[in-house]
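Engineer: Okay, here's the prediction I keep looking at, along with the sequence it came from:
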Amino acid sequence: MLTFHSMPPLSAKHRNTLEGFSSAQIAIITEEKACKQVVAAAGSGKTRTVIGLTRFRFESGLERAGRFLILSFSRKACGEIRSRLPAQLHDAVEIRTFHSFCYRRLLELHPTLSRSSFRILEEEERNRFLYKILREHPDVIGGIPFSLILKSRETFYEYFPELAMKTYRALHAYKRENDLLEYDDLIQILLWGLRRQESWALHMKSLYDMILVDEFQDTDPQQLEFLLRMNSPRLMVVGDDWQAIYSFRGATVQPFLDFKKLFPRTVLYPLTENYRSLQPIVHGGSGIIKHSSRQIRKKVKAVRGRGPNFPVLSFALRPGEEPDFVRLIEQHDVVILTRSNFRRDLWIAAGFPENRILTIHRSKGLEFPVVLLDVIGGWSGETFLSDEEIRIAYVGMTRAENLFCCLHRPVYPEQAMERTVFEVLFRPICRPEVRDGLSGLLEQEAQYRDHDA
């Protein structure tokens, strides 16, 4: 179980700067440690804490302009941090994705690339080139979708070794002839310089006094090696193992779980107060994530309390009932989350507004007053419920602020994975609701929100 750290004495100036932060957040912001791991539960104010720490360190004279690096795994996350950082710190703090960081440093420092006119091979151009090769071999791949074949290089080589070798050799030649690099090439070149301790890479290491990594649960082995080899004087990583859902991009939760072994100086800080969701949703989320076998266990508390004590709901949808259900909910401010793009497209075809329906992966980092989570279809596996699928279900549920409802089938085939998802994860925590009951609760939630505002 995670424990809190004592808070150091603060001056009157700092007490004013830190007003509104919890004691757990203040400990993260003010304690001077060489290496910090922040385990931030959903809705616990991690971005606000990152902003608070950055402000505090510059206002206290602990950091020098241009020597503080913040890395994240998406442009969206970088944009949010930048938008919330005071304008006077925009030039003092470097905020980048890993790929953007690699691109900029290689362009500035690498002895060859800094003088070249290389450009990035974007996904659309890459796919266009590879699809052209695959179209020439219908006798080999049959009717398998090209996107599925190219999803995993290892699987491609396993099932179609000769075609895979020909395809990637052609891609390599195309990149060389056109002075192209992929994003993964950038970090490989960077790591090669760090491994060989080349002068330009050693200079890069000297540029930063502190590195802060956001969403660290989504790291991959190359990004982990980068942090190990940079060996920054001060390092802080922020994330939540319960929300690690990007293994399809090569990310793995293991570095987050093993962080203290990898960086022995680490002090671990928990953020376990949820400011987003009412207690029934927080409690329900804990009921889902308890099924995960690999996790940092923590007890999350809902700061907003129980509110009107809305129950966590489930609603059974028969095949073809989606258009009728849309008519029931379309006047309410609700969002539908789906496990698959197929189900998203089906809801759009049923008349639900496109801007109010997202896949669970697209919803990460967002929050909504009412979430209807469609668990029909799209889950990986046949009978075994993986840790990642459990975490995906948890992320979907914890986007909700006030009211949550799981949409499921009344009857499933015996071996359907979606049956396991519903019966193991959601049936134990959800109260079944009928049409009139759900409509009434949506009305109550709207009234509660108006009153709360």
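Structural biologist: Thanks, I have it. Numbers count the residues shown, from 1 in each chain.
Engineer: going forward, measure contacts between C-alpha atoms and count neighbours the same way
Structural biologist: OK.
Engineer: check which helix or strand covers the nearest residue to residue 105 once chain neighbours are set aside.
Structural biologist: Leaving aside its sequence neighbours, residue 105 sits nearest to residue 204 (C-alpha to C-alpha, 6 or more residues apart in numbering; 7.5 Å). Assigned by DSSP states H and E, residue 204 belongs to helix 199-205.
Engineer: Would you mind identifying the next helix or strand past that helix?
Structural biologist: Per DSSP H and E, the first helix or strand lying C-terminal to helix 199-205 is strand 210-213.
Engineer: Check which residues of the helix or strand just after that following strand are buried.
Structural biologist: Using DSSP H and E, the next helix or strand after strand 210-213 towards the C-terminus is helix 221-230. For helix 221-230, the neighbour count (16 or more other C-alpha atoms under 10 Å) marks 223, 224, 226, 230 as buried.
Engineer: for stretch 391-410, same thing?
Structural biologist: 391-409.
Engineer: ok, now stretch 287-295?
Structural biologist: Those would be 288, 289, 290, 291, 292, 295, for stretch 287-295 by 16+ other C-alpha under 10 Å.
Engineer: Restricted to strands, list those residues.
Structural biologist: If you go by DSSP state E, the buried residues of stretch 287-295 have nothing in strands.
Engineer: Looking at the residues you listed, spot the one nearest residue 111.
Structural biologist: Minimum separation from residue 111 among the buried residues of stretch 287-295 (C-alpha to C-alpha) is found for residue 295, which lies at 42.9 Å.
Engineer: and the comparison structure, right after this:
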Amino acid sequence: MARQYQLKKGPRKGVSGIDYLAELNEQQYAAVSSSPGPALVIAGAGSGKTRTLTYRVAYLLDQGVDPKSLLLLTFTNKAAREMMERVRELISLDLSELWSGTFHAIGNRILRRHADEVGLTRSFSIMDRDDQKSLMNTVVAECDIDTKSRRFPKADVLISIFSLVENTGVELEDLLEARYPYFEEWGEEIAKVGKAYTAKKLETNSADFDDLLILPLKLLKENEELCGLYQKRFQYLLVDEYQDTNAVQSELIHLLARPQNSVMVVGDDAQSIYSWRGADMDNILSFPEHYPNATVYKIETNYRSVPEVIDLSNAAISANKKQFKKALRAARVGGSMTPALVPVEDPRAQADFVAQRVLELRDEGIELDEMAILYRAHHQSLEIQMELTSRGIPFEITSGLRFFEQAHIKDVAAFLRFATNRRDEVSFKRFCLLLPGIGAATATKLWRAWLKVGISKKEEPPKRFSDCMLKFPVPAKAKKDWEQLCYTLDELVVGDGYARPSEMLTSVLEGVYDDYMKASFENYD
């Protein structure tokens, strides 16, 4: 009589020989050696978060957990790669079946296996930003939307709008009201484009990066049997940077963690900085509510900064209304310079102080290349850049372009440069290209028209730009904007001179450029 046997794997504990107590501090060890079940690890800045997560993977493998039962989710491919390299150094096992990577990489992996269930084939293309813009422009054109009377949002802005809708779960109408009130009048048309864009992606067998999250979640929610297979496989979920997850990522984690809920998320509520792209800090704050039996671990020894910096950050963070209380401790010895809190009246006073302090430190023997000025966002560097430049202090920007190199600054400056130098072909063509329906060829034709009447050698240039420029042939789509541009240029000239610089800027912004920025830049505000 035939007999059936079920193969059982023997115990495989402690194969690495790692002395976890010796290699981890007490708080790290508590998190690493935690029992199965939901766990939240609040890891303060510089406390060894990556080390803790890496050793957690090694610890589970040491306890005999099958590598294929683990799912490690990170926010960058580099982080996933470095963690897995470190795990391989710690423990000699075949980890080829352990899934690790970014949310998008894991989503892509799931989607490739079951693409047919969401209307794609397994060979679907993943679009980058340029691909998205191209497809979006095609969709807008096919929707036959009249954009002549009012400026319709550009492809970049539309992509950002639809991305926020997908990643936050907020209705399009509510999102426009909250973040893009100047596009509320286009609500119906934007919704139409959104539906057409979704259909076009399926038609072209393409997916954007948001689809790599949205479609796998949709697939697992609608196919219980398939979802059950992944839930059965992934017995242990480990998630990095949980404070930066959005609604879709959080829902995907909770779905895959069922029913055993053996999920460990690591993060720091005090380091949540991506709300502008849909991240929701409430995901980490509400974790204990979502899993009432969750254990919360805190890792509070900072190995990166000196005590003076840690004390200052603790004092600042203590004012947060919603947070997990923690008190970072510095492992390093104290430094020679005490942090200073300097109240100032406005950004200009702040820039004056920073520039003055830089010069003082240089006089004290500290080289300029040993100093750094930190700010939260690049736009906050404007006044400091201006002040450093005016004082002749050389500097290098690492967060982006210098102020006067940024596209929108050069756009506005083009109007002023042309008004004061009517032979400036580069500036003339630059502001022409801002208008809808005007490309390089049309801009060249307009410049030639200006050469004939605007700066003729036989006569003085016209005192009013509109006197001659309104007669130039422009595409019908650009006619209204061209008229406004001509009248705006008129405002820059007063009598035989020019308006005040501040008045010139106001005229350009209010007359022409504000509408262009709203439609063209996703970070208009």
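Structural biologist: On my side now, so go ahead. Worth saying up front: this structure is predicted, and the values here are computed from it rather than measured.
Engineer: The residue nearest to residue 105 of the first structure matches what in the second structure?
Structural biologist: Under the alignment (TM-score structural alignment), residue 204 of the first structure pairs with residue 230 in the second structure.
Engineer: any idea how far its match is from residue 131 of the second structure?
Structural biologist: 31 Å (C-alpha to C-alpha, to the nearest Å).
Engineer: And these two? Which one has more around it.
Structural biologist: residue 230 (17 against 12; other C-alpha atoms under 10 Å).
Engineer: re earlier: and the buried residues of stretch 287-295 of the first structure, which is closest to residue 334 of the first structure?
Structural biologist: Scanning these for proximity to residue 334 of the first structure, where the rule is C-alpha to C-alpha, the winner is residue 288, at 21.9 Å.
Engineer: now the closest one: how far from residue 388 of the first structure?
Structural biologist: For residue 288 of the first structure, the distance to residue 388 of the first structure - C-alpha to C-alpha - is 12 Å.
Engineer: what residues are up against the counterpart of residue 96 of the second structure in the first structure?
Structural biologist: Under the alignment (TM-score structural alignment), residue 96 of the second structure pairs with residue 91 of the first structure. Residue 91 of the first structure is in contact with 65, 66, counting by C-alpha atoms under 8 Å, 6 or more residues apart in numbering.
Engineer: Next, residue 91 of the first structure: secondary structure please.
Structural biologist: Following DSSP: H, G, I helix; E, B strand; the rest coil, we place residue 91 of the first structure in the coil state.
Engineer: picking that back up, between the buried residues of stretch 287-295 of the first structure, which is closest to residue 138 of the first structure?
Structural biologist: residue 292 (41.3 Å).
Engineer: Now check the second structure for the residue matching that closest one.
Structural biologist: In the second structure, residue 292 of the first structure lands on residue 320 (TM-score structural alignment).
Engineer: what packs against the helix or strand where residue 286 of the first structure lies?
Structural biologist: Per DSSP H and E, residue 286 of the first structure falls inside helix 279-289. Packing partners of helix 279-289 of the first structure (3 or more C-alpha pairs under 8 Å, 6 or more residues apart in numbering; DSSP states H and E): strand 301-302, helix 387-397, strand 400-408.
Engineer: if you set the cut-off to 7 Å instead, what comes out?
Structural biologist: helix 387-397 (3 or more C-alpha pairs under 7 Å, 6 or more residues apart in numbering; DSSP states H and E).
Engineer: quick one on the thing from earlier: which of the buried residues of helix 221-230 of the first structure lies closest to residue 80 of the first structure?
Structural biologist: Nearest to residue 80 of the first structure among these, with distances taken as C-alpha to C-alpha, is residue 223, at 21.4 Å.
Engineer: so what corresponds to that closest one in the second structure?
Structural biologist: Match for residue 223 of the first structure (TM-score structural alignment): residue 249.
Engineer: With residue 251 of the first structure instead?
Structural biologist: Under TM-score structural alignment, residue 251 of the first structure pairs with residue 279 in the second structure.
Engineer: Equivalent analysis for residue 78 of the first structure, please.
Structural biologist: By TM-score structural alignment, residue 78 of the first structure lines up with residue 80.
Engineer: what about its match, how many neighbours?
Structural biologist: Around residue 80 of the second structure there are 20 residues (other C-alpha under 10 Å).
Engineer: who does the one helix or strand it maps to touch, helix- and strand-wise?
Structural biologist: Per DSSP H and E, residue 80 of the second structure falls inside helix 77-90. In terms of contacts (3+ C-alpha pairs under 7 Å, 6+ apart), helix 77-90 of the second structure is packed against helix 49-62, strand 99-102.
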